[in-house]
Each structure stands twice: as structure tokens, then as C-alpha cells.
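**Q** Let me see the structure of the following:
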Amino acid sequence: MNHGTTASLICPACGQAFLSMQHAMEGMTQCPHCAHTAPRAQFGTHAQVAGVAQVLRRVAQAPPPQEVPPPAPAPQFQPPAYFPSSVPQPQPQQAWQPPPPAPVQIARGTLQHSQALMPLHAPPPHAEFTESQPHQHQYSPWRNVVFMLVFMGVCGVSLWLWWNHANTPAAASREATSQAVPEVRKAEVVAPATPPPARIALQDTQAFAADAKALVNTFFAATTPEARAACVHEGAKHSAEIEALFGPEASRKIELRQLAHLPGVVQTLPGGEHVPLFKLITSRCAHGALLRLEPDADGKRRLSWPLLAETHQDALGQFLQQASADSAWFHVAMRPSHGLDLPAGLRSKYLTFDVQTSAASEPHFVACVERDTPLARFLDRESDWGRVYLSRLLVRKLDVEADAPCMIIVDCEGAVAR
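**A** As a prediction, this is how the structure comes out:
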């Protein structure tokens, strides 16, 4: 018999022994000799049957019980008729002992099924079943250590994979993106990419400032019309106007007070080119006229006369003070605005710009153009919020009650493509 795996059982029906696999006591077991099926607890083992046989042998070999006579009654004391000289002493009584127990009679009806099948005088079997602990329940002391090492290894590998994924160089991702070729399907409409914002090519402000200083000093120190015209862009064309304002024929001589570069970036509209702008303060223009340089045919920079003359004499302010409905061209500095100077009912009707013709905040004007017109769409497309532009506009006076003089933009120089 293989200990711990099989057991030698006795069938309660036929009394024959057979080998059976170990299982629970409530499990069903079938005898291979007579096909009797019953729970495992009803099938006895050789060890149980051998124990019953030993008990039966000891009962059979026990000597017959001996009859014990009943104890004699105690003598009663009777006083004698005379008093003898010597009184007899009472005899000590012996203690009563119970009889030995009668032999136990064991009947086959009182035994278990497996015990009743064992012959009375059969020798006990030599092989006994001994239940041993299965091998699978005997754990090794290194089991917990091995599990802990495996768990730590898995955690370490997971942490390394996460760190490697989180710290992947950005260059590798960009290279993978550049190598990936997007699939373009015929049914899909690819929207045009938004062009990047145009970068402004800034001019050399210091070089412009040096040229402006030299030209202005020469212009105010000149004593002949030719010398003054030589400092102005297309001087021969504007010679008469120059002499009428700064020549000896002027009502009074104009003196130079200050020349300074205006901070910020000023752009042309249209075009968006950077234009260094200067402030020129004279004895007749306390707010400061606007001054810029333009390249001449010989490549040298010279003073721009139309901008200087109009801003020095406040030509736009004088035009708006007239009651005429005519239109005129003027050089102005402008930037987009919300039109808060206009009445609330007109703000949604016009696209508005703040206009200045001096280096100071005064005088201040409002230029308007009707929305949903080609000119309004052109100006809205060419201008950005927060930027200052230098442009030449054809304007007409707008008679409305507003906080500042207003005008209608009729046209813009250079607005050919609308």
C-alpha cells in the first residue's frame, strides 16, 4: 500500500478488502467485488478491524466471574442475664467491597459495518494505514523570498519603461513626425495652411537718426534756397513751398527747438515697412511736427517735405474746421480703434481709426470708413490692433456730434487691390 495515496478498505456488504484512492469521508465509494456503493465513512479499514478483533479476543479469554457470597448480617447485642466479671470487646467489622464487574457481552449488531465483518479469532493484519501529509502542502522556507524578488524585478522593469518613455528626446519625436508622410485622400479637402505672421525688417534707427540730425541742422542753417532744397527729397519740386515757409520771405523766422526719435515701430500702410519717425519742435510748432527720411535718386536719405509741411502747419485740423464738403489728401499717423469718440448708435456702422498729425496726443481726430465696403475690408486686412501706421488718405469731413473731429475715409493711397 502506498501511504498517503491509497487505503485498504473492507466492503460492508461482501466483507472483501480492496484498495481505494484517498478522498473525503463523505465521498461515495464503490466496491469492485459486489458493486456496493456507499459513503466513504461506511467502509472500514484494516486498522479498525484489527482493533475490534483484539477486543474480542480479550473478552473471549477472560476467566469466568466468581460468585461472591453476600455479606453476613451484623450481630445484634443482647445483654446477658448477669454481669460477668469480664466484658467481651466488640470485634472490628470488615469493610464491604463491591463485586468485580461482569464481562461485557459484545454482539455483532452493536458493531460498525466494517467491525462486524472481522472474524472473531482472525489474526490482526500486519499492514496498517498511516495518513501522511501530502507533499504539495509542505512549503519551502525560500518561497516568500523568491516571490519578493520576482515582485521587485517586475516593479523595476515597469519603472524603467515608464522613465524611458517619459524622457524620450523631442528631436526623436520631431524626426518621426517629419518622416511620416500623411495620406491624402481624393475625397478630402485639405485646408490651406495659415501663413506665419510676417516679420518686420527693422531699419537701422541710429543711422537714420544721424542722417536726420545732419540734414535738419543744415536745413535751418542754410542761407540760400538751393542749400535748403538740397536737404529735401525732390527739393526742386517743392522749392516754392520751402521758401514760403522757411525762407526769408516768411512772415517770421522759424527757429529749431528740438529733434528727437519717436519710440515704437511705425509701419507704412499699405506695405507694412518699418519707417523711423522723428519729432521736430520749432518756434511755431510746439506740439512737434512729424518728420521722416526718404531715399533720393542718388541713394542718399533726405527730408520728406509733404509730411513735414502738413504736420508743421496743422493742415488737417484747419481743413476740418471748414464747412466745405470737399475731399483732400493728407499724410497722417493712424491706428485701429473702437470708435468710442463716436455716438453709440454709429459705432457698429463704421470701421474707425485714431488719427494724429503731431508728435503729441493733441490734436486728435477720428477717421471712419463704412463697413462691408471694399475699402473697409482692405484697411481691416492690412492693419493690426496696437500698431501705428503712416499713410496718405483722401478724407472728407463728417458732421456728427462726437468727442473729437471726425472724417470719412474716401480712399487710401496704394489701395489698388481691394
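**Q** CA atoms for contacts and neighbours, from now on please.
**A** OK.
**Q** ranges for the helices of the protein?
**A** 46-61, 113-116, 143-166, 170-179, 205-221, 225-229, 239-246, 305-312, 315-320, 374-382 (DSSP state H).
**Q** and these as a markdown table, adding distance to M407?
**A** As requested, these are exported to a markdown table (distance: least, CA to CA, whole Å):
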| stretch | distance to M407 |
| --- | --- |
| helix 46-61 | 125 |
| helix 113-116 | 126 |
| helix 143-166 | 61 |
| helix 170-179 | 53 |
| helix 205-221 | 32 |
| helix 225-229 | 33 |
| helix 239-246 | 26 |
| helix 305-312 | 17 |
| helix 315-320 | 8 |
| helix 374-382 | 14 |
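**Q** Reformat these as CSV; add mean neighbour count and distance to I408.
**A** Output for the helices of the chain, formatted as CSV (neighbours: other CA atoms under 10 Å; distance: least, CA to CA, whole Å):
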stretch, mean neighbour count, distance to I408
helix 46-61, 16, 124
helix 113-116, 21, 124
helix 143-166, 11, 60
helix 170-179, 10, 51
helix 205-221, 15, 33
helix 225-229, 18, 34
helix 239-246, 16, 28
helix 305-312, 20, 19
helix 315-320, 16, 11
helix 374-382, 16, 11
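**Q** To check against the first, give me the structure of this:
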Amino acid sequence: MNSGTTTSLICPACGQAFLSMQQSMEGPVQCPHCAHHAPRNYFGTYAQVAAVAQVKRRTAQPYQLQPEYQPPPEAQPFPPDSSVHGPPGAWQAQVPPASIARQMLQPSQALQPVGAPPPALEEFAPPAHLRSSSWRNALIMLAFTAVCGITLWFWWDRVNAPAEQPGGISAAKAEVPSLPVPVQPQVARAQFPPPDTAAIAADAKALVTELFAADSAVRRAACIHEAEKFGAEIEALFGGGGAQKTELRLLARINGMPLLLPSGQPVPLFRLVTSTCANGALIRLEAGADGKRRIFWPLLYETHMAKLEAFSRQAADEPGWFHVGIRPSHGLDIPAELRPKYLTFDVQVAAGGEPHFVACVERETPLGRFLDRETDWGRAYLTRLLMRKLDIQADAPSFLVIDCEGAPER
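**A** Reported below is the predicted structural model:
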């Protein structure tokens, strides 16, 4: 076969090369391998496939400038016979350019663009808020200089300060007038030695036994401290005979040791149960001028006769003095809205704990501040209070404390 009238084509379907006669681009061509039938311009030439391979190799190497690819000149086919295909000018006009032949290749064989030089790297510009300002640096330096200058000035002023004149400060202080500072009166608590409870208990037993066994007013008065003040009451309670005579049932010491208010002296306390006082009266001993201990009559008489209980039943609103035992409380027996106003105490007037009373004193008064300062939680106290009935809705009979015997503040 004459090579001048044939050309090597590549089948776009199977990729096999075969020889074909030279003809126009619109002429039909059939692949002898896979029988693919298509116009001539759908089949690529061998030279075009080689050019595609070279372009792929160049594009696989980035950032390297390659000279522009120049495809090799194709072998010009002999012009066909003018008697069959017409004049040569007409045949040459029908030959498509190389660009059209490239476009007819399959996508897998399409020409790729020649590798272009990489774009120039742009210089990184930081954001506006991160850029340092010359004004900012200048202000920082100015502030630093000012701080250093002020520090240096203080140091220089301190080092070169004039020496103080002796006696200058004392003279200046002497010119300041001294104002009297109000001193809040307080009760100075004496330091009492612990009482001899065994000796006091023995004295209490002997005195109570003698009081109930005495057959004369003189013998009974010998058992009472300052008996000359309470002779009538002593005889009315223990001087009766026959069926009216008060009989002794029990004498026992009460646990704990209350303090006398306001002195703070600890005293043992005893319970006395008689035929006319089942709850038990309160007894404590008091030392006289001769050093002997005797029964403190006001506490025994008021608790034995239940004077405070009788006072709570009276309709009159007059105040009265009473010897009582008190203990600080949270005021749960009175309404909640009154608790911030009053300082409250549980009142004990019988050894058995009943009846139960509540003593209230206004906090923002001298007496309220005194009792708040002189009493401690968990402590019991023996004192004498001036009280009147407090008309409030409470769970227990309540009294308003007006005065406390021996208190410097009222």
C-alpha cells in the first residue's frame, strides 16, 4: 500500500491504531478492530496522540516553564486525482486545521493547557487592629517616662526632707483639744472562787430540817437570812400548827449552777417540795455578816406561794418585783414579727419547770443592751425583775421587763 495515500488513525472507542485511506474529514471511517463507525474527523492521528502525551508530561512538572510545544509537521498527503476529487485548491480547502482535529478527540485524550508559571505570592498584610501604630508606641513611652519621673521625684523629696524638730509632734498634739469620750457603764464582774457545793448542801439540809422542826419563831428565824424583815411571812408559812402545818416532802439539789445577776456569782440551787407546793420551791443560801449561811427567804417564799402565777391572772396592769430564774431564749413563744424588737428569756419560778413564762425586754433600750451583754446562751441566772403583763398573742404568758435590780442602766 502506498504510504502517501494512507494515514494512521486512532479509534476513539477502543484506542487501537489502524491505517486508513486519505479522505475528507466528513468521510465515513470504520475501525477494523471494534467496527466503530464515525466520520473521519472523530478519529485522531498518531501525531496528535504523541503531542498529547508530551503536553501531559510537561503539565506534570509544576513551576517549570517549558517552551511552547511545536507539533511536528504532518506528512502532507498527495492530492487526490483531480478527476475524482476536483481541483487541488478545492481539496486543500476541505482539510480541517489542526485545532479542529484536536477538538475531535475523546475527553480522555483532550489536550491539556501548557503549564503556566505560578502566580506571584502576595505579601501578607496583617489586619488593621494588629498593626502597630507609631502614635501608640509614642504614648506608651511617654507614660513610662512620666511614671519614672514621678517615682524619682518622690524618692528625691523623701531623701532630702528636712530633719524633724524634736518636740514638734508632741507640741502639735498638745494643741489638739481632747474631747471627753462617753464611757458606757458596765458592771465589773468579780472573780468568784468555785463554791464548796458539798458544804453548802450540808448546810441547806440542816437549815431546812431545823426550819420544819422548830417549835418557836426564834428557832425558825435563826434559819432565815435577815429574818427580821420577813417575820410575818415566816410565821404565816411555817408557824401554823395541827392540820395547817406545812410538812417537808423532799429536798434535792438542782443540776447546774446558776449565776446571780448582775454580780455573776455562782450559787447552788435546791428544790424544796412540801405538802402545799407539789411543783417544788427554789432555795438558795446567803452568807450573813457573821459568815454563816442561811436560807434566802424572798426566793423561797415567792416560788413556794406562786406569786408570779397569781400576778399573771390579775386584771390590773400594774408592775411588780419578782425573784425569778431566767435563761436566754429565741423567743419562739411570741409572734415572729415581734422577735426583732424584743430580747426574750424563759422564766422559771418552780423547780419542776411549770408554769412557763416569757420575759421580754426591748433591745434598743439601755436595759435591753445591759441584759444582752451580761447574759450568755445556755446559762441560767437568778435575779429580781420589775415586770408588767405584755398584751400580745403568745403561746405562754408574757411579761415586759421594766427594770432589773442592781443594773446600772435603765
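**Q** returning to that earlier point: which one, of the helices of structure 1, ends up nearest to Y389 of structure 1?
**A** helix 374-382 (10.0 Å; CA to CA).
**Q** Give me the range in structure 2 that stretch 159-175 of structure 1 lines up against.
**A** Alignment of stretch 159-175 of structure 1 against structure 2: no match, by TM-score structural alignment.
**Q** Okay, now that stretch: how far is its last residue from its first?
**A** Chord length of stretch 159-175 of structure 1, first to last residue, is 26 Å (CA to CA, to the nearest Å).
**Q** Over to stretch 222-230 of structure 2?
**A** 12 Å.
**Q** Identify, by residue count, the longest helix of structure 2.
**A** helix 134-159.
**Q** so where in structure 1 does that helix end up aligned?
**A** Going by TM-score structural alignment: helix 134-159 of structure 2 matches no residues.
**Q** before we move on, the earlier item: for S337 of structure 1, find the nearest of the helices of structure 1.
**A** helix 374-382 (11.2 Å).
**Q** contacts for the closest one?
**A** L269, P270, G272, L351, V369, E370, R371, D411, C412, A415, R418 (CA atoms under 8 Å, 6 or more residues apart in numbering).
**Q** how about a cut-off of 10 Å?
**A** 268-272, 336, 350-353, 368-371, 389, 409-412, 415-418 (CA atoms under 10 Å, 6 or more residues apart in numbering).
**Q** circling back to that earlier point, among the helices of structure 1, which is nearest K253 of structure 1?
**A** Of all the helices of structure 1, helix 239-246 comes closest under CA to CA, at 6.8 Å.
**Q** mean shift of the closest one relative to structure 2?
**A** Aligned to structure 2 and superposed, helix 239-246 of structure 1 gives a mean residue distance of 0.9 Å (mean CA distance after the TM-score superposition for structure 1).
**Q** After alignment, which residue of structure 1 pairs with R339 of structure 2?
**A** Under TM-score structural alignment, R339 of structure 2 pairs with R347 in structure 1.
**Q** Return the residues in contact with the aligned residue in structure 1 for F322 of structure 2.
**A** Using TM-score structural alignment as the criterion, F322 of structure 2 maps onto F330 of structure 1. Residues in contact with F330 of structure 1 (CA under 10 Å, 6+ apart) are 306-307, 310-311, 315-316, 319, 357, 391-395, 412-413.
**Q** hmm, back to that, out of the helices of structure 1, the one nearest R199 of structure 1 is which?
**A** helix 374-382 (14.1 Å).
**Q** That closest one aligns to what range in structure 2?
**A** Taking TM-score structural alignment, helix 374-382 of structure 1 hits residues 366-374 over in structure 2.
**Q** Stretch 113-133 of structure 1 now?
**A** Residue span in structure 2 matched to stretch 113-133 of structure 1, by TM-score structural alignment: none.
**Q** Ok, stretch 395-409 of structure 1 next?
**A** Counting by TM-score structural alignment, stretch 395-409 of structure 1 pairs with residues 387-401 of structure 2.
**Q** Would you point out which residue is most central in structure 2?
**A** P340 (26.8 Å; CA atoms, centre = their mean).
**Q** dump the residue contacts of that one.
**A** G331, E362, R363.
**Q** want to throw these into TSV with distance to A51 of structure 2 and neighbour count?
**A** Formatted as TSV, these follow (distance: CA to CA, whole Å; neighbours: other CA atoms under 10 Å):
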residue	distance to A51 of structure 2	neighbour count
G331	110	20
E362	114	19
R363	111	18
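**Q** export the residues you listed to JSON lines and tack on distance to V159 of structure 2?
**A** As requested, the contacts of P340 of structure 2 are exported to JSON lines (distance: CA to CA, whole Å):
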{"residue": "G331", "distance to V159 of structure 2": "64"}
{"residue": "E362", "distance to V159 of structure 2": "60"}
{"residue": "R363", "distance to V159 of structure 2": "56"}
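**Q** Looking at structure 1 now, which of the residues you listed still hold up?
**A** Contacts conserved in structure 1 for the contacts of P340 of structure 2, using both residues aligned by TM-score structural alignment, their matches' CA atoms under 10 Å: G331, E362, R363.
**Q** Grab the nearest non-local neighbour of the second one.
**A** Counting by CA to CA, 6 or more residues apart in numbering, Y342 is the residue found nearest to E362 of structure 2 once chain neighbours are left out, at 4.6 Å.
**Q** quick one: contacts for that neighbour?
**A** Counting by CA under 10 Å, 6+ apart, Y342 of structure 2 has contacts G331, I334, A359, C360, V361, E362, R363, E364, G368, L400.
**Q** for V157 of structure 1, same thing?
**A** W163.
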